[in-house]
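J.: sequence plus the predicted model coming up.
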Amino acid sequence: MFGYFESQVTNTALKTIRKKRPFVLSRSTFAGSGQFAAHWTGDNRASFQDMYYSIPAILSFNMFGITHVGADICGFGLDTTEELCTRWMQLGAFYPFMRNHNDLGQKDQDPASFSWEAQQIMKQALLMRYSFIPFWYTLHYEASMNSKTIIQPLFFEYLNDINTYNIDQQFLIGRALLISPNLVSQTNTVDVYIPQDVWYEFSSGVEIETVGQFITLNAPISKINVHVRGGFIIPMQTPGANLILGRGNPFSLLVAPSQFGNASGNLFWDDGDSIDSIGTNTYNYFEFTLTTSNTLTIDPLSTNYKDSPMRLDLIKVLGVSKPVTQVTVNGKVYPNYTYSVFDQILIIHGLDMNILVESSQIIKWTTST
């Protein structure tokens, strides 16, 4: 209880003094602490076993209502290794709270401490994380407003599938991303469960053929397996050097159709700093809908925050099984698109679309019969 009340009073003091949104981090929390503070899971060790343990810990805290949570990446105690730290940075890129942290007297474990190859792998993991910032931010908004989880176990979405009940080495981000890390040293494959659903590999955009069973995936040191669930539209953004510098960067939409050809998603956006952007209605909120008629609609339900530009540059549509013959944007023929027959991916690029306009915008494509 001491940690709970300490977080509460610190949160209140920071709001009073700074007049801005506070960030409080604690490892001493209690039920309800999630409204005041983020949590980290304490002094772990630099071992593959502790990296694995971080997943059920973070899943548990999300169920406790403390959603902004993470573990000390690469391990707090003991000296880490390049292999372990590389794998853990890949996994940690999908923690709600990401921090590489270790004890005094331990060897350095920041990315620059390792080989050029390891640095590049860690850099790619960080770029992937930052490209998902609009998706992460929207999940945090939903957790704050509707008490939803940010990270959740597979059985939350697949209650009737008993194979998901004991899985604690994979997890979902929101409802749309499946993360399957390699948690075993000196291995290049990972055994995972792919629930009965439509799934696309994030890196390639290709639909997975084998679902509803355990399979073995390639997982070399350079790769963490991420899959996108059909039926969802994920807002993304070109990463910047930091979140402040990247705020004005172009947005993109990753569209993953379900087996029926439809999908939906949303995006919440504000200045990231004000205490009460909801109460003062100074935020933007969009809903995205793909129908079975190959029509993508962007509905701006609130566009009251205009201090930062919001321009949509690219739309990537997965699972387009027939060749695309034409794309229209708001009723006008749009020529800047590519379609891959082999991968079944449609990319509409160079849009430079201002999504802060107060009317719906419609992107539609026709396919050959």
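T.: Done, it's in.
J.: only C-alpha atoms from now on, for both contacts and neighbour counts.
T.: Fine.
J.: how many neighbours does S54 have?
T.: If you count neighbours by other CA atoms under 10 Å, S54 ends up with 23.
J.: adding another structure so you can compare the two:
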Amino acid sequence: MTGNPNAPLRVALVGYGLAGSVFHAPLIATTEGLVLDTVVTSNEERRAQALAEFPDVRIAVSSDELWPRADELDLVVIASPNKTHVALATAALRAGLPVVVDKPIAGTAAEARELAALADERGLLLSVFQNRRWDNDFRTLARLIADGELGDVQRFESRFERWRPQTKGGWRESGDPLEIGGLLYDLGSHVVDQALTLFGPAVQVYAECDVRRPGASADDDTFMAITHASGVRSHLHVSATTAQLGPRFRVLGSAAGYVKYGLDPQEAALREGLRPAAGEPWGEEPQELWGRLGSGESPLTGGGAPVRSLPGDYPAYYAAVAAALRGTGENPVTALQAAATLDVLEGARRSAREGTSVTLLPHPTEENSA
């Protein structure tokens, strides 16, 4: 890190596909104290896109070009295909560079823990981009739980459903285990991380992973039932084949329930080219999309009262990373938290394969919730 504490932290971004161009680059570039220094992509079209959007950025064709320049950089962000995450994170840490890795950090919990150990050994930040902790609905639900509005939560239903009856192809839909594709590890990383963050460690998981679409080779319709050590049960759905979408959240407690439809608006805004700016509204949604809190009747027939959604706040993730790098804040998402999520995903994959519930071994020294 530069000796000038007021100098911006220089970030290299590896990968400029969906994750890199839509999420990471805009958030890095708009975070105070960070500057997007280098984009690494071997794709000529994406190199041109990066230069068009960030004219001052350096372009590298390979991540190998970064390591000799390690003393010119303060952070490496890995937004490349899943199968490259471990090798690239390892190379960056060995070069002495802090790292942010897009989810999932690795294909296995063991690999995630090995990366965490390497980062600790080198005294370097290793963080995982679990941006859905900063969704508007998740932030609102976390506040309701903290305020005791639901009483004791008994059941957490979370759905990340889409209607995409035709496959797109590419590594995300590949059935090759080396690609770490399919919805279990893609959207499943989000919904499991949210469940663990809210309700603590999982002790058992049951899963159903199906391949529904013609020509598909990776799971595209998956369900997980998690039992938490706290006694809460989480029912999690991720699907590309849902013709009628269910509520994003349905959370039932001893005093009340909370039901919320619709997705956080930040991804759509970023895809449209909108950018967060200081002092400007960001992550807001209209009142008709607010969730409802109440008991005894369906929200669709007027039950419950509307609860204003807290604004979504993806910018908070990189602001927290910058603070952690400067020693003024904590790592917003640790590799050990990501490993706990992978424990559940590995258990879910085994459960679906064997048709039985899987008991998860505890890791008592690890932090499984935020």
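T.: Nice, thanks for sending it over. Values in this document were obtained by computation on a predicted structure and should not be read as measured data.
J.: send over the TM-score of the superposed chains.
T.: Taking TM-score structural alignment, normalised by the length of the first structure as the basis, the two superposed chains have a TM-score of 0.29; 173 aligned residues with a CA RMSD of 6.4 Å.
J.: hang on, V226 of the first structure packs against L172?
T.: No: using CA atoms under 8 Å, V226 of the first structure is not in contact with L172; the gap is 9.7 Å.
J.: the more surrounded of these two?
T.: L172 (25 against 18).
J.: if I pick the residue nearest to that one when sequence neighbours are not counted, what's in contact with it?
T.: Nearest residue to L172 of the first structure, sequence neighbours excluded (CA to CA, 6 or more residues apart in numbering): L178, at 4.7 Å. Contacts for L178 of the first structure (CA atoms under 8 Å, 6 or more residues apart in numbering) come out as 170-172, 226-229.
J.: how near is L178 of the first structure to I151 of the first structure?
T.: According to CA to CA, to the nearest Å, L178 of the first structure and I151 of the first structure sit 10 Å apart.
J.: common neighbours of those two, please.
T.: 171-172.
J.: buried residues in the helix or strand containing R155 of the second structure?
T.: Using DSSP states H and E, the element containing R155 of the second structure is strand 153-161. For strand 153-161 of the second structure, the neighbour count (16 or more other CA atoms under 10 Å) marks 153-161 as buried.
J.: which elements pack onto it?
T.: Helices and strands touching strand 153-161 of the second structure, by 3 or more CA pairs under 8 Å, 6 or more residues apart in numbering; DSSP states H and E, are helix 187-199, strand 233-239, strand 249-253.
J.: adding mean neighbour count and distance to D37 of the second structure, write those out as TSV.
T.: Output for those, formatted as TSV (neighbours: other CA atoms under 10 Å; distance: least, CA to CA, whole Å):
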stretch	mean neighbour count	distance to D37 of the second structure
helix 187-199	23	28
strand 233-239	23	35
strand 249-253	21	38
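J.: quick check: which of the ones you listed is nearest to E208 of the second structure?
T.: Of all these, strand 233-239 sits nearest to E208 of the second structure, with 9.7 Å by CA to CA.
J.: list the contacts of the residue nearest to T227 of the second structure when sequence neighbours are not counted.
T.: In space, and not counting its chain neighbours, T227 of the second structure is closest to R233: 4.7 Å by CA to CA, 6+ apart. Counting by CA under 8 Å, 6+ apart, R233 of the second structure makes contact with 154-156, 225-227.
J.: 10 Å instead?
T.: Counting by CA atoms under 10 Å, 6 or more residues apart in numbering, R233 of the second structure makes contact with 153-157, 195, 199, 202, 204-205, 225-227.
J.: need those residues in CSV (columns: distance to V251 of the second structure).
T.: Below are the contacts of R233 of the second structure laid out as CSV (distance: CA to CA, whole Å):
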residue, distance to V251 of the second structure
V153, 7
Q154, 8
R155, 6
F156, 5
E157, 6
A195, 11
F199, 12
A202, 17
Q204, 19
V205, 19
A225, 14
I226, 14
T227, 15
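J.: show me where the first structure has helices.
T.: In the first structure, the helices defined using DSSP state H lie at 2-18, 48-63, 82-92, 116-131, 133-146, 243-246.
J.: can you tell me how far the residue nearest to I348 of the first structure when sequence neighbours are not counted is from W365 of the first structure?
T.: Spatial nearest neighbour of I348 of the first structure, excluding adjacent residues (CA to CA, 6+ apart): Y337 at 4.3 Å. Shown here: Y337 of the first structure relative to W365 of the first structure, a distance of 10 Å by CA to CA.
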